[in-house]
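In: I need the structure of the sequence given here:
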Amino acid sequence: MNLLDTGMIILYFSVMIAIGVIGSKRAKTSEDFALAGRNLGFFMYLGCLCAVILGGASTIGTARLGYEFGISGMWFVTMIGLGIMCLGLFFIHRISGFKVTTISELLGKRYNENTRLISACVAAIYALMVSVTQVIGMGSIIHAVLGWDNTSSKLIGGGIVLFYTILGGMWSVTMTDIIQFMIKTVGIFFIMLPLSLVHAGGLGGLVTKLPEHYFDLSSMGIGKIFQYFLLYTLGMVVSQDIWQRIFTAKTTKISRVGAVSAGIYGIAYALALSLIGMCALVVLPTVKETQNVFANMALTILPSGLLGIVLASVCSALMSTASGTLLASSTLITHDIMKHFWFKNLEEKRFILLSRVITCLVGFLAITFAIWIQDVLVALDVAYAILTGAIFVPVVIGFYWKKATAKAGFYSIIIGAIVVLAGLAIEGISATTPIIYGMVTSFLVIIMASYMTQSKTDSPFEVTMSD
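Out: Presented below is the predicted three-dimensional model:
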């Protein structure tokens, strides 16, 4: 790294901080802070959605998987893309009929207050863990680029994101996400991918220099691919950070078309990063810490100036997801727990202050956990395992089966979460079966408990259809 590239990254960080200050002036109400006033048009909405679903774990993790498994490494982010497309095609028209802020608020309307509380706790932990993965990624990039120690790198990267998120909430996140989306698109598709292919000898060079199984879509293993489906395709449907972006769209049509478009973009992103990882194996065949493959490849092949843009694009991917998940976790805590159960009559200005304080505390937790946890993909797997195993079934059943009762929804979340956590403790945090156990248990509990607790006084949940 020379002074030009270092200066570009520092300039990028400075712009993010400046945008946070500008965003703070637009966050005048709690709805502005949490949902950007529910007023985003298609382009801004699409950019924000792409930015939040494709973070540092997606970028660094997919390049690593491409390095280790070849083209099959694209399944990780492809499943994320498929998940957001499913959300757009099958669920947004049902979600949009309710003017809610969080997934937990909707579950509270569908079931009861206890369900709202427990789902808020589970979803807040999930969002916090996703934030942790982004801070880990930022630390690895800053460490590789500037040579600072890992702890300092995580503190600085996480601190910048926390600063602008606290100031402007969703307005700051939205404005930074648009810039990050454009930088990320240019950096990955128009700089890093073409130059990686050139240094590897083109697609023909990859075919001749890499083992044959590197071009097999199933080389990662069917079991791992299925695990990604459980974690990310199903997890996207019930992720608070995704729902919170869905709620920012001006109309249902924008939210639906934007979600499908973001899914398509995600699949293209997965292919590009897998190819970059495969090129890295040709150019740098002896990398020991494969989590740093992307950064090492960039440092090796990119000329001065372009290197700064590409590394800024990686930082933008990390920061966009980190800010979105930090805000999602703090929104769940403030909106669904603190305000709803403790501070019901809190005035608007004090509620915004409370939101900023909780965002600050969540950010400090994320940075602290990031210093302890080293593997970005493991941390992400744990987050999605808890979310998918405990929340997915009650949400889907709640939409499509009117006989599900309030007590049944509550118990299914509690017992599903316990089963997932127990399974991860017994079989290991990278095991797939605990997620299946949790989902099956949650399904059986909600069905049996609904018939056991059904009464004539139960009023069916009417889903409002809105186009």
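
In: C-alpha only now, for contacts and for neighbours.
Out: OK.

In: Can you tell me the centre-most residue of the chain?
Out: Against the mean C-alpha coordinate of the chain, by Cα atoms, centre = their mean, the closest residue is residue 53 at 4.8 Å.

In: Excluding residues flanking it in the chain, which one is nearest it?
Out: residue 321 (6.8 Å; Cα to Cα, 6 or more residues apart in numbering).

In: could you measure that neighbour against residue 112, distance?
Out: 30 Å (Cα to Cα, to the nearest Å).

In: Those two: who's more crowded?
Out: Using other Cα atoms under 10 Å as the criterion, residue 321 and residue 112 rank with residue 321 on top: 32 against 18.

In: Return the distance of the residue nearest to the centre of the chain relative to residue 105.
Out: 22 Å.

In: And for residue 386?
Out: Counting by Cα to Cα - residue 386 and residue 105 are separated by 19 Å.

In: same deal with residue 177?
Out: Per Cα to Cα, residue 177 is found 25 Å from residue 105.

In: For the strand or helix carrying residue 61, name the packing helices and strands.
Out: Assessed by DSSP states H and E, residue 61 sits inside helix 56-69. Counting contacts by 3 or more Cα pairs under 8 Å, 6 or more residues apart in numbering; DSSP states H and E, helix 56-69 packs against helix 75-86, helix 113-146, helix 252-283, helix 293-301, helix 306-331, helix 376-400.

In: Could you also give me the structure for this second sequence? I'd like to compare it with the first:
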Amino acid sequence: MDKAIVIVYIISMIGFGFVGKAKATTESDFLVAGRRLGPALYGGTMAAIVLGGASTIGGVGLGYEYGLSGMWLVVSIGMGILLLSLLFAHRIQRLRIYTVSQMLTLRYGPGSHVLSGVVMCAYTLMLATTSTIAYATIFSVLFDMGKVPAIMIGGGTVILYSALGGMWSITLTDFVQFFIKTIGIFFILVPVALVKADGWGGVTEGFEKVTGHSGTDLTAIGGQTIITYFVIYTFGLLIGQDIWQRVFTAKTPGVARWAGTAAGVYCLAYAFAGSVIGMSARVLLPAGDAAVKDDAFAAFVEFALNPVLAGLVLAAALAAVMSTSSGALIASATVARQDIVQLIRGAAGHEDTGDEHDHVTGNRLYLIAFGIVMIALACVLQDVVAALTVAYDILVGGLLVAILGGLVWRRGNNRGALVSIGVGVAVTLATMLIVGDIYANEPIYYGLAASALSYIVTSLLTPPTDPVVMAEWDARNAGTSTEVPAAEPA
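Out: Got it, this is the predicted structure:
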């Protein structure tokens, strides 16, 4: 029965892809759902993309090991969405652009487009690849198949529904996935866990008895780990193309701000729910059923639920991972076409003269091509987590200061942005080599510090941004200009 439910889920995702295809008639439709999403669709899909496998399977695993302190990973994600929504989303929505790099060009003028585009493209592609491996693992266990066939089936499904209608298909499937996750986590797993463990008191007492330490100690995971979560995930969500592209889909600045805030609050509730499920699994599972913490989710589902409910919850886990994968996939393809390839074509003297149908077809082909690369990387890479860690560190260490600086400090200029990106990336990578551990915290700390210092000093020592550029930036922020900035020639 659980297999049948998952198969129905996959078929329905493809069906929504065809529905989205009918809506995606322009480039704006394909890339940002026509900038027409209202509060329900926007809030649900924003929550869906940020709450992936790390938040669902990983969040339960951290709760299994550390109790409520395990929720800090997902809390940091929720705080990233809250900060983005409350402080910046309404301004970002007014810019009427497609990529983060276009924001840098709009704010500073030509110069940083391609460098930021390459960093962002690598990050989103690695994010899509790790998500592919995560849902392929579920397929592999559920259908008793090898890694490569599981990746092909799962990845092929994501590529198919994403390519059919672009962001419209992804929006529709993500909203369904948000609904499935909500049912699976909040209305099935949490109640079952609490009932079987004799309520919250039974969970906390049982956890302390089994582990020897309190499950309600919010610092059990370690202060340094908590800080790292906030530096990497909160900052990463503030500037990631996959998240910004969702902000661009909002119908109004108010939708971007307040529906996004609701999504952030939902993430905080999701963090608590995952920890409760993990703690209950630690109390209820026979010793050894979850050999490692990441097995806690699957082991508890098998232990506590009948086949029908287990199928729904497995579909919820798939939904969590596939929504992140599809969002990262369209983000990488968008950045490649809008920020890198168009720049190269412009430098070669080739102008884009196609109509809307040509633009949609071109974006669809780029998405398919990057989907194939995603599947290939998932099949051959042995340590994708390491690759994603490097990409995350470069993203935050290299781009955070230039992006947020452009939003909050008018004296920041193009040279300051370029130097901060270059210095931030270089220091981050150099520190990784010196420390000899890509998972260490020092690379991102030193990279951020060097990037911030170079941005401030260079901006103060060089002329301010061209008044013409700033005038267009101000007009765009006020919502009085709608021209999308083109990539500058190399």
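
In: Quick check: the residue nearest to residue 53 of structure 1 touching residue 56?
Out: Yes - here residue 321 of structure 1 lies in contact with residue 56, judged by Cα atoms under 8 Å, at a distance of 7.5 Å.

In: In contact with residue 34 of structure 1, which residues are there?
Out: Shown in contact with residue 34 of structure 1 (Cα atoms under 8 Å, 6 or more residues apart in numbering): 101, 169, 170, 244, 327, 331.

In: Which position in structure 2 pairs with it?
Out: Mapped onto structure 2 by TM-score structural alignment, residue 34 of structure 1 lines up with residue 31.

In: Please say which position in structure 2 residue 191 of structure 1 maps to.
Out: The alignment partner of residue 191 of structure 1 in structure 2, by TM-score structural alignment, is residue 188.

In: I'd assumed residue 309 was in contact with its match.
Out: Yes - contact criterion Cα under 8 Å: residue 188 of structure 2 and residue 309 qualify, at 7.5 Å.

In: the inter-axis angle of the top helix by length along structure 1 versus helix 56-69?
Out: The longest helix of structure 1 (DSSP state H) is helix 150-185. Here helix 150-185 of structure 1 runs at 90 degrees with respect to helix 56-69, directions being taken by axes from the mean of the first three to the mean of the last three Cα atoms, to 10 degrees.

In: Going by contacts, tell me the helices and strands next to the following helix or strand past helix 150-185 of structure 1.
Out: Sequence order places helix 193-200 as the next helix or strand after helix 150-185 of structure 1, per DSSP H and E. If you count contacts as 3+ Cα pairs under 8 Å, 6+ apart, helix 193-200 of structure 1 packs onto helix 252-283, helix 293-301.

In: starting at the chain centroid, how far to the longest one?
Out: Read it as helix 252-283 of structure 1. For helix 252-283 of structure 1, the distance from its own C-alpha centre to the chain's C-alpha centre is 14 Å (Cα atoms, centre = their mean, to the nearest Å).

In: before we move on, what about stretch 111-127 of structure 1?
Out: The answer for stretch 111-127 of structure 1 is 18 Å, by Cα atoms, centre = their mean.

In: same deal with stretch 409-418 of structure 1?
Out: Here stretch 409-418 of structure 1 is found 23 Å from its chain centre; the criterion is Cα atoms, centre = their mean.

In: same check, this time on stretch 346-358 of structure 1
Out: 25 Å.

In: Residues contacting it, please?
Out: Residues contacting stretch 346-358 of structure 1 (Cα under 8 Å, 6+ apart): 29, 30, 33, 166, 167, 169, 330, 331, 333, 334, 339.

In: Check these for burial and list the buried ones.
Out: 30, 33, 166, 167, 169, 330, 331, 333, 334, 339 (16 or more other Cα atoms under 10 Å).

In: what's the most distant pair in these?
Out: 167 and 339 (19.9 Å; Cα to Cα).
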